[in-house]
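# no sequence for this one, just the structure:
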């Protein structure tokens, strides 16, 4: 299968290389020359424009987008659509909002182009371990791309699937990331409690390693926790600032819209927001109120 990969950041380049290893011809495009050169150094073809990329692929074409969510996806599709023809398939493998994916699928449908939204999980480990792929969109188009999905997944028969119509893939990935927020927060809080119990002098790397085997809380995230603690037990040099990609926010908003109680995911998101407050006005207000009603005093900052 011939596949055009648009967006050659680390994940896009790794996916292109895994597809090539699976026997597919991949032609990559990125507006940055350095990114294109990086892919060429891995032995893959590149094109220096979207028009050249489309021309390099036989019809019907398959084009896979790995570009940042939001306006960059719309801009890329705006430039691509005049170059495509009926029967071509566009895959958005990034972290787009599922509502945007539904809108884009409708726009593509008008000109006979198939649009698949593919929630992709695996991060920097996907090149070696494979990617978890949640595909939304037309069933026949998804089936046509089966060889590509099988090459990207951990194994041909697991780790991927068409999960529903347009938007379903990115919706499933959104909820996946919300769950990830909660799991990460639970690990972080648990290890923080153990770290604070100085009288027991717990060896945190040892505890993490013990939990990895036989424990009901074992997981790949725990494996990564154990690795991080083994390399840096005190987490020195790491700022307590936790960004978010936006999908946790979308998950919480959907939970509210659907009247679904999701306190763990919601609080995990709020903790990430809190981590960015160097000078919390809310905490100052709490201290001031506590002093006013109870005379507890305040610390001078």
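Here it is on my side, so go on. The shown structure was predicted, so the numbers you read here are calculated from the model rather than taken from an experiment.

# hey, let's count contacts and neighbours off CA atoms from now on
Noted.

# can you give me the strands in the stretch 101-250 of the chain?
Using DSSP state E, counting those that start in this stretch, the strands assigned to the stretch 101-250 of the chain run over residues 114-121, 132-136, 160-164.

# okay, now the one to match up with it:
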């Protein structure tokens, strides 16, 4: 099957390579000429414009968009439409807000195009391990794209599926990332507690390895944690600064809208935000209040 890919960064480029190895014709475009050349050198077709990308695909075209969420997705779709024809398929494989995906589906459907949203998980390991894909869209369109999903997934019948109508793929991926926030926070706090028990001289890398097998907390995330601790046991050279892609926030907002209690995910998001504050004002306020009501000592710079 033919597939066009826009955005040949690390994830998009790896997806293109996995599809090529799976026997699909891949046509790719990226503003980074080196990324396009790498795609061509690997045996796929790299082009220098969106128009060329469309012309190198046979109708019914399927174009997978891997660009940052928000305006870049809308801008890419708008630039592609003049070259596309009715029945062609737009696939958003990025981390878009599910409400944007619902809107894009309605707008494109009214113009005769198809739209599928794919929440994609797997990161830099997807090329070797396969990608987990949560797909939203019309059943017949998703079925048409089945060969693509089967190739990208860990197995033909594993790690992917249509989760519902347009928007459902990105909604499920949003919640997936919210859960990821909570799991990461729990691991981080647990290892921090052990690290502070200095009199036991615990080897955190060894403990992570022990937990990887047979433990109820074993997971792929723990596998990655164990590997990181083996390479850098004391986390030297790292700043306590944790970014977020936005999906954790959307999960918390959705929980509030639905009156669903989600304290673990919410607190893990707050901890990420707090990690970015230099000389945290909130903590300094707490210190000065304790000083005022109880005369407790205050540490000064």
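Cool, got the structure. Just so it is clear, the structure is predicted and the values come from calculations on it, not from any experiment.

# How close are the two chains, by TM-score?
After superposition, the two chains reach a TM-score (TM-score structural alignment, normalised by the length of structure 1) of 0.99; 301 aligned residues with a C-alpha RMSD of 0.7 Å.

# Mind checking the strands of the stretch 101-250 of structure 1 for the one nearest to residue 233 of structure 1?
Among the strands of the stretch 101-250 of structure 1, the nearest to residue 233 of structure 1 by C-alpha to C-alpha is strand 114-121 (27.2 Å).

# Next, the buried residues of that closest one.
Of all the residues in strand 114-121 of structure 1, those buried under the rule 16 or more other C-alpha atoms under 10 Å are 114-121.

# can you check stretch 61-68 of structure 2 too?
Of the residues in stretch 61-68 of structure 2, 61-67 count as buried by neighbour count, 16+ other C-alpha under 10 Å.

# Mean distance between the lengthiest helix in structure 2 and structure 1 after superposition?
In structure 2, with assignment by DSSP state H, the single longest helix is helix 168-196. Here the mean offset of helix 168-196 of structure 2 against structure 1 after fitting is 0.2 Å, by mean C-alpha distance after the TM-score superposition for structure 1.

# Tell me the gap between that helix and the middle of its chain.
Centroid separation for helix 168-196 of structure 2 versus its chain: 13 Å, with C-alpha atoms, centre = their mean, to the nearest Å.

# Strand 132-136 and that one, what's the angle between them?
Taking axes from the mean of the first three to the mean of the last three C-alpha atoms, to 10 degrees, one finds helix 168-196 of structure 2 and strand 132-136 inclined to each other by 150 degrees.

# Can you spell out which helices and strands pack onto helix 168-196 of structure 2?
Packing partners of helix 168-196 of structure 2 (3 or more C-alpha pairs under 8 Å, 6 or more residues apart in numbering; DSSP states H and E): helix 98-110, strand 114-121, strand 132-136, strand 160-164, helix 204-211, helix 247-257, helix 263-274.

# and if we set it to 6 Å?
strand 114-121, strand 132-136, helix 247-257, helix 263-274 (3 or more C-alpha pairs under 6 Å, 6 or more residues apart in numbering; DSSP states H and E).

# Redo those as a markdown table? Include distance to residue 183 of structure 2.
What follows is these, written out as a markdown table (distance: least, C-alpha to C-alpha, whole Å):
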| stretch | distance to residue 183 of structure 2 |
| --- | --- |
| strand 114-121 | 15 |
| strand 132-136 | 18 |
| helix 247-257 | 12 |
| helix 263-274 | 9 |
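
# Any idea which of these gets closest to residue 211 of structure 2?
Nearest of those to residue 211 of structure 2, taken as C-alpha to C-alpha: helix 263-274 at 22.0 Å.

# Figure out how far the very next helix or strand once past that closest one is from the centre of its chain.
Toward the C-terminus, helix 263-274 of structure 2 is succeeded by helix 281-294 as the next helix or strand (DSSP states H and E). Centroid separation for helix 281-294 of structure 2 versus its chain: 38 Å, with C-alpha atoms, centre = their mean.

# Report the buried residues of helix 281-294 of structure 2.
Here helix 281-294 of structure 2 shows residue 288 as buried, counting by 16+ other C-alpha under 10 Å.

# do stretch 177-188 of structure 2 as well
Buried, per 16+ other C-alpha under 10 Å, within stretch 177-188 of structure 2: 177-183, 185.

# now do stretch 222-230 of structure 2
So stretch 222-230 of structure 2, judged by 16+ other C-alpha under 10 Å, has buried residues 222, 225-226, 229-230.

# That one aligns to what range in structure 1?
Matched against structure 1 by TM-score structural alignment, stretch 222-230 of structure 2 falls on residues 222-230.

# what residues are up against residue 287 of structure 1?
By C-alpha atoms under 6 Å, 6 or more residues apart in numbering, the contact list for residue 287 of structure 1 is empty.

# Could you rerun that using 7 Å?
Taking C-alpha atoms under 7 Å, 6 or more residues apart in numbering as the criterion, residue 287 of structure 1 is in contact with residue 298.
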